[in-house]
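Asker: The sequence and its predicted three-dimensional model are supplied below.
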Amino acid sequence: MRGIPIGGVLLLLALLYLRTLAPGITWANNGSDSGDLITAVLTGGVPHPSGYPTYLLGASLLSRVPIGTPAQRITLLSALAALLTVALVAVLVQRILRPTFAHSRLPAAAAALAAGWLGVSPLFWSQAVIAEVYTLNALFVALLLLLLYRSLTCTTPASPARALTEGGMVGLALGTHLTIVLPVLVWLGVAAATSPAERRGAALLGRAGGVLVGALVYVLLPLRAAALPPVNWGHAATWDGFWWVVSGQPYRGLLFGVPSALLPDRVHAWADLLVQQFGWPGVALALVGLLFAPPHAQRFGWLSAALAAGYSLFAIGYNTTDSHAYLLPVYLIVAVWVGLGTAQVWALLHQHAPRVAPALLLVLVVFAGWSAWRTLPQVDAHYDTRATDFAEAVLASVPPDAIVTTSSDQDTFALWYHHYGLAQRPDVVLVVAPLLSFEWYHTTLYATYSTLPWPAIGTPDWPAALAERTRRPLCHTDPLTPLHCTAPPP
């Protein structure tokens, strides 16, 4: 049996991602946050909680690459992170299968199939082609799974240098998304429990020290906030502001906030989404991979199942319409099980029906390819210019020196990118109406438009009061309705 080269899978996925990559800021694939993230990168700012400093670090580096537009360069981070995630999934599947199939190409074939299947699954693909934090977070989840498997199976204790290095990488992971705390804690616990008793304290200290060093990436947030950029959520230069951002304080009420009457629908949607990613054949293979994992990998299988359950409970209970994005680590774990299940089923067929076994991988590859063909139009963001078209139309239409109030993430972040990120229409003043209840936002406005006579916080109809003070036109935007402007007060 010939193996499917993972290099070929990665090349194919790279071509698919480039073909479907968003041209800049986008509203496709629930990607309205792209405007916030990209603008924060370009202006040295801090995006919405939890600040995502590791994302800021990677995106800032890519933004300096002299190709395409700034937004296109930063969007490439999602695609690159997705490809690296797929590669790590393949490495993990091969490492698990190699002891059982030592002299076979089956581990490479099963790993390539599982990794490629993940790469073209609807949610994973949708996030690989927009500027978002989720594929970078998935990359570190995959890394943590590799470290977890190593801790469970490696008989050689990690050296102090290795423990510190592993901890440093895990510390960086904390800057991708708060939900990664779950696998981080599991890894630290397992790594400590599996270390020799006489070295347990030193190993735990080394790894924990590395985590603290890596987590210093969060220092980026107060450093950036202190410069008073126009995108400065929470004003993290103060301790209260820093904690407001990194703890996700404005979103705490959403955690397990789904009404109990809606939980059955959420659970049903969770099951539907799982089938949408891999189809019934993939789900069946995943169950085989979990239930009949090689003996040396059974502890890893059940720990990964516990992680998948934890992420699922979080996503099901998180009271937003786009909480399904938090299931990406679940699908990554399921992809690993798919690889293990594929190998187990192939081995069984090879033993009892050797003439049928070679066809298994071909059938699965065809099914995954057919699924990708069906998924393509759902996730293709290449032609989505709605956000840019909206922002350019608004900025072309508003009168000179207008005050423009925005009402949602979509119109706000699109205008932020063009006004702050690209420095278009510097005469215009942007005011985000839903943020006026936060003192930190007033601080940001005062710093960004320092020459204006600002009304006091709490002034009734604050934007109108500003327009009256400055004798400027007042306009209001909404993604679904035409721009509405009123003439400046006499």
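Answerer: Received the coordinates, thanks.
Asker: from here on, contacts and neighbour counts on C-alpha atoms
Answerer: Will do.
Asker: what about the helices in the stretch 351-490 of the chain?
Answerer: Secondary structure of the stretch 351-490 of the chain (DSSP state H, counting those that start in this stretch): helices at 357-379, 386-397, 409-416, 439-448, 462-470.
Asker: Got another one to weigh against that:
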Amino acid sequence: MSSDLDYRPSYFAAAIAAGLTFLLYLVTLAPETAMWDTSEYIAAAYTMGLPHPPGNPFFVLIGRVFSILPIAPNVAMRINLLAALSSAVSAGMWFLITERVLVGWFEKRWQRIAGGALAVLIGATAFTVWSNSVVNEKVYTVSLVGMAISAWLIVRWCDEPDAPGANKLLIMVAYLCGLGYANHMAGMLVLPAAGIAVLLRKPSIITNWKLLVTCVAVGILGATPFATQPIRAAHNPPINEGDPTACRDGLRLDCTLSKGTYEAFMYNFNRGQYAKPPVTERMAPFTAQVGMWWLYFKWQWIRDAQGERPGLQGSLAAIFLLLGILGGWVHYRRDPRSFAFFGPLMLTLTIGLIYYLNFKYGASQAPELGDMVDREVRDRDYFYLWSFSAWSVWAALGLVYVWESIAVVIGRERVTVGKESYDLPTSKGWALGAPILLIAFIPLVANWTSASRAGQTDTADVAIDMLNSVEPYGILVTVGDNDTFPLWYAQEVLGIRKDVTVANTSLLNTEWYTRQMIRREVFDYDAESGPEAFRGQQWTKPDGPALKMTYQEADGLPLYQEIRTPQRFQKGEIVADIQPQVLQRADILVLRMILDNDTRAIHFSRTAGNLPQQLGLGDYVVMQGHTRKLRPRRIQPTDGFVQVPGEGWVDVQRSVALWREFKAPASLANRTPWTDMPSIGIPGLVVNTGIITGEALQRSGNVVAADSIFRSVRAVAETMGFRELLASLPGPDTPRPGNDAQQAIPLPPTAPRNP
């Protein structure tokens, strides 16, 4: 295509910019997994499984390819490279779009390339973009690259919609949108803006029914990865969330092509288990939802996680907001053709996206409101990654406009073009005005520490430590994402402690997860690679799954059961009085696993909070590393355990032996400060376990060993910024000051227990 000034896109310069972006991400790449959904998606990709609904099949397919490519020393890094590559290519697309806008503005190519480079620098180092590009937390960077490529194709179409081959660009966009939808619903975000651009640039196209039918057909073709879900689910992969098939005993044609599979697939496709209300039922005031976007926008230019520089953060956000608004105005004035698409796109990625997502208050938003408002369980800034990344185009245009304005003041020359005369900057003006461009380097410098994940292995280490706290062939009861997904990663990707059965109470409330528990294979325990604390003993391999029920029995369990009068649960010498409450399906299944297993040890993750007490088992559990082990009889003072106020009984010998082998204390102490406050309970768990183990040692008279543990706890607490805890931690030979320090440690919240 031809256009202004015989324009030819600077693909080579864009490739260099994308390459440098990729290099930045390589330097700051995570060598392992991370919190939240990272472990789930890495494990799902590696095992060709199904992550949580709707399952993201396109990501799983390309993630699987990356997981087996010999491009990095381990699976996690290979899939993290997928995120880095996706964002780097996206940066190249924003470069090209920015350069295109500058064609009618600047005659010299170097000026246009400078503008594109500014867009890359600003967008690639925005906090959410950067931090999600160095670890594959989910599918968002893959969505970003599809969106960015589509945006570039539509901008090219807007140049000359009547040129030969122009319709092919629209067909390609339709295919990318369908393919993107198979990765995440965000794959469709460019469509509203594309439709507006078509109506503005070539409205007659809506009568071209062949083109419209072709676009719909290729869009459906792009979405065909969804067809893999019922097939793969029937093979019962280890991660099979939603289980969108009616087949229970392997892949068969009759059950795959059945009404049951269709209903299961559609329930999974529509995310039925989450029961999210329609957008017309607002989860928070729209002003508060805009406020959430603004909070996350402020994070992009300096991620002040500890709240130490709010004034600077707000000022930088105001600068980049104004630059973007100015850039949007310049875009409209200088290149209305591409603005016909990009303007509506930015409206979609901001106001439109805020309205559609319909979030509750953000986890870190308006802390003064506390629990008076419903909140998201975590900060959702990653949903606005597309908004912050695309904002770089307008921010760069705004910065170029400011640069030019300063340069004209410093030195100008009168240029006449036709009948029009203009004041343009001289070379000296451009050079002396260039320092203003340092603004674009601010997020690179300000976010390096917070966005970089180089060397961070703590999430995997915590998972390994938690699994190793469980006796061979034991059952580990967990409650949420951050105490479960990393365990899946450790077992399915690293192959560590697959003998442990993980039972997540949040997921036990679903039928599909219960079926996975029933069919789960019993894996051999490898004593040589297991912790020394369990060596030298004989461990009996169970002869069946942890949950001994039929599928029909499991499917027939109610979602909850109201206990109106005290009920007694008994297993051997365990006699538990369950007080009146609402028992969830998961609680019933936990009790059933206790009944069904004689050789398996039952462990409750310490993240499960007071679940043992709620089930009447408080007098039967003893702390062992990061877990509480269920004992076969009521614990007595003569059993050799130490009682710690506020915690209960502690198996000191076993806990100390495990602590000595734990990996997480060292990796947490050596990492950069924690930025994600909603997940800080995980390092809090490590610190809390160390403090209680140390206190139990003190109470048993071993002060020297206690001091050693307290020193390692202090190192983690200093990195995590647990200020109150540091003030109360005992030094050498200092008695511990009661139980107050435990209360200052943030522990992971338990899952909601309402039906």
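Answerer: Perfect, thanks for sending it. These numbers were taken from a predicted model, which means no experiment stands behind them.
Asker: related to what we said a few turns ago, possible to save the helices of the stretch 351-490 of the first structure as JSON lines with mean neighbour count and distance to residue 96 of the first structure?
Answerer: Converted to JSON lines, these look like this (neighbours: other CA atoms under 10 Å; distance: least, CA to CA, whole Å):
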{"stretch": "helix 357-379", "mean neighbour count": "16", "distance to residue 96 of the first structure": "19"}
{"stretch": "helix 386-397", "mean neighbour count": "17", "distance to residue 96 of the first structure": "44"}
{"stretch": "helix 409-416", "mean neighbour count": "25", "distance to residue 96 of the first structure": "43"}
{"stretch": "helix 439-448", "mean neighbour count": "17", "distance to residue 96 of the first structure": "49"}
{"stretch": "helix 462-470", "mean neighbour count": "18", "distance to residue 96 of the first structure": "60"}
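Asker: Could you dump those into CSV and include distance to residue 195 of the first structure?
Answerer: Supplementary listing: these in CSV, determined by distance: least, CA to CA, whole Å:
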stretch, distance to residue 195 of the first structure
helix 357-379, 39
helix 386-397, 52
helix 409-416, 47
helix 439-448, 46
helix 462-470, 60
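Asker: Of all those helices, which one is nearest residue 228 of the first structure?
Answerer: Between residue 228 of the first structure and those, the shortest separation by CA to CA is 6.4 Å, and it involves helix 439-448.
Asker: mean shift between the closest one and the second structure?
Answerer: With mean CA distance after the TM-score superposition for the first structure, helix 439-448 of the first structure departs from the second structure by a mean of 1.8 Å once superposed.
Asker: That helix maps to which residues in the second structure?
Answerer: Aligning helix 439-448 of the first structure against the second structure (TM-score structural alignment) gives residues 511-520.
Asker: Kindly report the same for stretch 389-396 of the first structure.
Answerer: Going by TM-score structural alignment: stretch 389-396 of the first structure matches residues 461-468.
Asker: for the matching stretch, the distance to its chain's centre please.
Answerer: 20 Å (CA atoms, centre = their mean, to the nearest Å).
Asker: repeat for stretch 30-48 of the second structure
Answerer: Relative to the centre of its chain, stretch 30-48 of the second structure is centred 9 Å away, using CA atoms, centre = their mean.
Asker: Span of that stretch from start to end?
Answerer: One end of stretch 30-48 of the second structure to the other measures 22 Å (CA to CA, to the nearest Å).
Asker: what do you get for stretch 42-61 of the second structure?
Answerer: Terminal-residue distance, stretch 42-61 of the second structure (CA to CA): 12 Å.
Asker: and that stretch, which stretch of the first structure?
Answerer: With TM-score structural alignment applied, stretch 42-61 of the second structure matches the range 38-57 in the first structure.
Asker: in that stretch, what counts as buried?
Answerer: Neighbour-count burial for stretch 38-57 of the first structure flags 38-56 (criterion: 16 or more other CA atoms under 10 Å).
Asker: Could you do stretch 209-225 of the first structure as well?
Answerer: Neighbour-count burial for stretch 209-225 of the first structure flags 209-215, 217-218, 220-222, 224-225 (criterion: 16+ other CA under 10 Å).
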